[in-house]
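> What follows is a predicted structure for the sequence shown.
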Amino acid sequence: MRNVICSLAAISTFVAPSLAKADSPVQKPNILVFIADDLGWEEIGAYGHPVIKTPNIDWLAQNGIRFDNFYLAASSSSPSRCSILTGMYPSCTGAANLHENMPEHINLFPDRLHDAGYYTMLVGKTHGTNHPKVKARFDYRKFIDWSKPWTMVDLWKEALTQRPKDQPFFMFAASIDPHRPYKQGHFEHPYHPDQVVVPPYLQDSPEMREELADYYDEIGRFDDHIGQVLNLLREEGTLENTLIIVMTDNGRPFPQCKTRVNVQGLKSPFIVYCPSLIKRGSVTKSLASAVDIAPTLLEVAGVKRSPGLQGISLLPILGNPSAEIRKYAFAEHNWHVFRAYERSVIMENYVYIKNWLPHLPNPSVGETMRMPAYKKMLDSYLKGELPQVQQDCFIAPRPAEELYKIPDDIHCVNNLIGEKEKKAIVEEMRLVLDVWQQSIGDSYPGEKKLKGDTSDRRTGEKLKKENTADVAD
């Protein structure tokens, strides 16, 4: 077990060789991060989806690198985004719960880019960055009207057009697609319910198929918006000198996905385009985490690593897809409408989950629960007609621990925690989790000190009026 602890310790000490010094005469690359809202990693053409068309994201993958084992540090929107922007785990950002905003003193990696001469832009969804003094640290800020998601691309193009052309830029392009509500705006080529692929843990009902088709439509719009920005950069002649990332903040907004610290809640599409660094069409199986983004982008920009970063630079992988930088990735699930405290450890072949509240059901997110597809699932469950593989969001008590072998069980439906032959791997991952939590100061405070439910765990109906400044579940 000493080797396990040493491997974990190496996570916080390894720093890749620097790409360029801060005073290097080499032209600094622009940096553009496209982040979707509630996009499942499977629903991208480059990841093999048989139905959804994402030609622009696919082009970036064909000319960049596709990460096949990239995991977020949280399965909920604002904690995940805060983790990305800080390079720290959610419990260290001061905003571990949904709708919490980071404190004004928080260190964001865009601050360091700004100090190094970058023009920084936060455009689209603002979540976790709503503290006025945090938002004000971006050079340019413009936010989406949630009732008009189709206008997202106009904001992105406006931001890029108005920027000073004598500075490199960083833009956090934060879409609200494919977040609910659906059926907003016009879609040139809408998907039909008969086309959708229903995962095994979701009920194959007309209601579910309609919601999935609507979800597909918004993924297509996200891809189209990316394409329009790529065309703008091509016209400017700046595309080749722009590092571009495409990712999501958490899994799809359906039962057993978003807010779960399993594969479908945490795994993100992660595509990086940067012709000067990456051999086109690369694919990596190497494990990577959202906390690794900050140190990577600082290093690419030739900026000194910020104090407090908890990730590892991905630069070795960008240059060599077979390189490995970490053995473990970690994630959290804290309050997101419902009281929660879960942690997970991810390895190349396993996902381990510990739940401190196993006596409670682990439902879907509130807005999903108020939709026809979920209500149909609930009705079937109450009638005893729902297959066991689809019951997970209703059952209680739950397992306190879960172990899934991936990619054999990519949907995390076969819990191996009690199998004798898995005893050694479970003990290893328990120890790794404990050491990691101690290393970042994360400890279970007790159920009474956790933020309480604001919606009913069975129906999703709100129990009291919430602060809707951040609009959505």
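Arrived safely, thanks for sending.
> Please count neighbours and contacts with C-alpha atoms only from this point.
Fine.
> residues contacting the most centrally placed residue in the chain?
Computing the C-alpha centroid of the chain and ranking residues by Cα atoms, centre = their mean puts Asp249 first, at 2.8 Å. Contact partners of Asp249, counting by Cα atoms under 8 Å, 6 or more residues apart in numbering, are Ile35, Ala36, Asp37, Asp38, Leu39, Leu72, Ser75, Ser76, Ser77, Ser80, Arg81, Ser268.
> try Ser75
Under the criterion of Cα under 8 Å, 6+ apart, the contact list for Ser75 reads Asp249, Asn250, Gly251, Lys258, Thr259, Arg260, Val261, Gly265, Leu266, Ala331, Glu332, His333.
> ok so, going back, can you add secondary structure and distance to Phe338 and give the contacts of Asp249 back as CSV?
Output for the contacts of Asp249, formatted as CSV (DSSP: H, G, I helix; E, B strand; the rest coil; distance: Cα to Cα, whole Å):
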residue, secondary structure, distance to Phe338
Ile35, strand, 25
Ala36, strand, 23
Asp37, coil, 20
Asp38, coil, 18
Leu39, coil, 21
Leu72, coil, 20
Ser75, coil, 13
Ser76, coil, 12
Ser77, helix, 14
Ser80, helix, 17
Arg81, helix, 19
Ser268, coil, 23
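> Let's see if you can find the most crowded of those residues.
Taking other Cα atoms under 10 Å to define a neighbour, the member of these with the most is Leu72, carrying 33 neighbours.
> And the strands in the stretch 151-300 of the chain?
Defined through DSSP state E, counting those that start in this stretch, the strands belonging to the stretch 151-300 of the chain, from first to last, are 169-174, 242-248, 270-273, 282-284, 288-289.
> Tell me which of the ones you listed lies nearest to Asn467.
Set against Asn467 and scored by Cα to Cα, these come closest in strand 169-174, at 21.3 Å.
> elements contacting that closest one?
Contact partners of strand 169-174 among helices and strands, from 3 or more Cα pairs under 8 Å, 6 or more residues apart in numbering; DSSP states H and E: strand 30-36, strand 119-124.
> which element follows the shortest one toward the C-terminus?
Right, strand 119-124. Towards the C-terminus, the helix or strand next in line after strand 119-124, according to DSSP states H and E, is helix 132-135.
> Just the buried residues of that following helix, please?
Val134, Lys135 (16 or more other Cα atoms under 10 Å).
> Use this one as the comparison:
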Amino acid sequence: MHSSKFSLVLSLTLFSILSACDSKPVELAPPNIVWITSEDNSKHYMDLFDDHGTQTPNIEKLADHGIRFTHAFSNAAVCSAARSTLISGSYGPRLGTHYHRKLEKVPMPEGQEMFPYYLKQAGYHTTNNSKEDYNIFKSDSVWDESSKKATWKTRKPNQPFFHVFNIGTTHEGKLHFTEEDVKAGTKTNPDSTFIFPNHPQTELFKYTNALYLDKIKQMDAEVGQVVDELKKEGLLENTFIFYFGDHGGVLPGSKGYLYESGLHVPLVVYIPSKYENSINLEPNTRSDAFVSFVDFGPTVLNLAGATIPEGIDGKPFLGKDVTKKDLANKNESFSYADRFDEKYDMVRALRKGKYKYIRNYQAFNFDGLMNEYRYKQPGYREWKNLYEAGELNAIQSQFFEPKPVEALYDLEADPYETNNLANKEGYANTLLEMRENLNSRVKNMPDLSFYPEFYLIENAFENPTRFGQRHKTDIQNYIDIANLSLGNFNSVKSKIETSLKSSDPWIRYWALITCSNFGKDAIALKDQIKTMSITDNEAINRVRAAEFLGLIGAESPIKIMTDALYNTEDSSEALLILNSMTLMKECKLKYAFDIDRSRLKNNMLSIKLIKIRVDYLAS
């Protein structure tokens, strides 16, 4: 080559290199984002996440081009509470959105909207097909369309979209089968299935597991149909796809309970090729970062480049300014369970790394307490019948017996939470650390559930977060009384006695619950509590006092509870009273109630949940 030509080529090459260095990176258009949710399935039924699961080829294909999150959690173990967390990006006990089914809807905190609102503000088309089930008042500015016909196809040309597609194939109701269904068999061989160690190892449970694995496969095919539709329209290269379960379930003892089978969900995020450089994780990898439903909305907003509002609890786990170090440090998840339909309880849980801490604030409310919809599933009925017949081992029986006030599990050694380490040698420091962590969370939130639900409906639900802040000190005091259950009775007896005499009815309320947690250990306070069962000016405290006396066999609770039920004009208070009556019917002493329906006020039997309880008590 002549030197002049060589010089020209060299100059052009250098110019090209310099120009490339000076040029700005190509700015990508906002991506599309699709959520595909399947109802009521924890990670335990998919081979992608669990050794005992079935293959899900369509979801696995998404993982081949995306991230498989091995520690994704719903913050609540039931639909409306879980979905309210998803849509708000905040913890339910702070917002008042954590009861299922809602008796009253609540507003979002002042100045905040459900997260799709911020996508719309950024120019997105937002559609939901079709389940909402929020415990929050929804404004018209959240969805462009929310219905069974909602589709991204109604957007304007080149408009980015956020679309939610809900699959009900795996819902709990699919396990309300008949004897004829059992005879028809399943595609999955029942003998090949794995039965959790806390379940009875019976033919019925084999069939139930096999049927559910069939449903998982069917759901996977439906996921594939959604992906194929995106592919046909040439959208895969610029669409993030989140596949996840909307909470755990749905074999007995999962949905509605803060065990891993109720909370630990499958999550795969498909990464479109155009946007691989916009996140700090490579496709076809796994992440062990702990991500929870409070984080999902902020993550979508972050990927979309939209505003993440101040004051929400969640943090993004993908997109701008999220580093691998950030993800490596995410190792905690907080969860909550309260009323589930007509069944009341109050449980909080914290997972950190391999350890799980569960705080049962009303430990005498055993897990298996009658919950009408649960017991439509034949597996539940068989489990209870075997317990009553004395045919279960100690682990299988735990579901129908009073719970520990606190429990600690090593999930690597004990993934099905059967061996409580709370009082075991060598775990004292871990227990204390987890206890203090959870205690700090509920105090600083603050957690509204330390008031009874009926009181919140009457006094707080116009603006729950403001009510919580104004009464934060009171709530912290109630938590301190509740935490007396964690000590030795003799060491806290004088504090309980003082609390039972408090002028604050909710101090007395938690002191009575604490006594019920201690059971017969608190018998020295029997006379004081007997007086309260007659004289306390709060009906629910008279009921709680009678509950303690009934649990220890000191006095029949029937008259006090029944009178309180007849006298209340508040349906939500009646529902809480009926929960105590159901506990009395099912506890060891099996008290029998004869409710005169004509004495119930305000047409209460027109309320489905109340009628369910009254009918059960009469059975």
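Thanks, I have it. Quick caveat: nothing in here was measured; it's all calculated off a predicted structure.
> Any idea what the TM-score comes out to?
For this chain pair, the superposition-based TM-score is 0.82 by TM-score structural alignment, normalised by the length of structure 1; 427 aligned residues with a Cα RMSD of 3.0 Å.
> if we can go back for a sec, to Gln390 of structure 1, which of the strands of the stretch 151-300 of structure 1 lies closest?
Among these, the nearest to Gln390 of structure 1 by Cα to Cα is strand 242-248 (24.5 Å).
> ok, His247 of structure 2 - contacts?
For His247 of structure 2, the contacting residues are 39-42, 73-74, 76-79, 82, 255, 262-265, by Cα under 8 Å, 6+ apart.
> Oops, could you answer that again for Gln159 of structure 2 instead?
With contacts defined as Cα under 8 Å, 6+ apart, Gln159 of structure 2 is in contact with Gly123, Tyr124, His125.
> what's the matching range in structure 2 for stretch 257-274 of structure 1?
On the basis of TM-score structural alignment, stretch 257-274 of structure 1 is assigned to residues 254-271 in structure 2.
> start to end distance for that stretch?
Using Cα to Cα, to the nearest Å, one end of stretch 254-271 of structure 2 lies 31 Å from the other.
> same thing with stretch 181-201 of structure 1?
Its start and end residues considered, stretch 181-201 of structure 1 measures 22 Å (Cα to Cα).
> And stretch 399-407 of structure 2, by the same measure?
The distance separating the two terminal residues of stretch 399-407 of structure 2, taken as Cα to Cα, comes to 14 Å.
> which stretches of the stretch 251-400 of structure 2 form helices?
For the stretch 251-400 of structure 2, the helices defined by DSSP state H, counting those that start in this stretch occupy 260-263, 293-304, 324-328, 378-388, 394-397.
> so how far does the third one sit from its counterpart in structure 1?
So the one you mean is helix 324-328 of structure 2. Mean deviation of helix 324-328 of structure 2 relative to structure 1 after superposition (mean Cα distance after the TM-score superposition for structure 1): 5.2 Å.
> can you pull the buried residues of that helix?
The neighbour-count criterion (16+ other Cα under 10 Å) identifies Leu327 as the buried residues of helix 324-328 of structure 2.
> name the helices or strands packed onto that helix?
Here helix 324-328 of structure 2 is seen to pack against strand 285-292 when contacts are counted using 3+ Cα pairs under 8 Å, 6+ apart.
> any idea how far Asn362 of structure 1 is from the closest residue in space to Ser380 of structure 1 that isn't next to it in sequence?
Across the structure, with Cα to Cα, 6 or more residues apart in numbering as the measure, the residue nearest Ser380 of structure 1 apart from its sequence neighbours is Leu386 (5.2 Å). If you measure Leu386 of structure 1 against Asn362 of structure 1 using Cα to Cα, the figure is 17 Å.
> Provide the aligned range in structure 2 for the longest helix seen in structure 1.
Identified as the longest helix of structure 1 according to DSSP state H is helix 206-236. Under the alignment (TM-score structural alignment), helix 206-236 of structure 1 falls on residues 203-233 in structure 2.
> Tell me how many other residues surround Phe450 of structure 1.
That one is not Phe; residue 450 of structure 1 is Leu. For Leu450 of structure 1, which is what you asked about, the neighbour count (other Cα under 10 Å) is 16.
> which residues touch it?
Leu450 of structure 1 makes contact with Trp335, Arg339, Ala340, according to Cα under 8 Å, 6+ apart.
> From Phe394 of structure 1, how far off is it?
21 Å.
> Which parts of the stretch 1-150 of structure 2 are helices?
Per DSSP H, counting those that start in this stretch, the stretch 1-150 of structure 2 has helices spanning 3-22, 57-64, 79-88, 92-95, 116-121. These are given in chain order.
> Run the chain-centre distance for the longest one.
Okay, so that is helix 3-22 of structure 2. The offset between the C-alpha centroid of helix 3-22 of structure 2 and the centroid of the whole chain comes to 61 Å, using Cα atoms, centre = their mean, to the nearest Å.
> swap in the last one?
If you compare the mean C-alpha spot of helix 116-121 of structure 2 with that of the full chain, they lie 25 Å apart, counting by Cα atoms, centre = their mean.
> once aligned to structure 1, how far is it on average?
In the superposition with structure 1, the aligned residues lie an average of 0.7 Å away from helix 116-121 of structure 2, counting by mean Cα distance after the TM-score superposition for structure 1.
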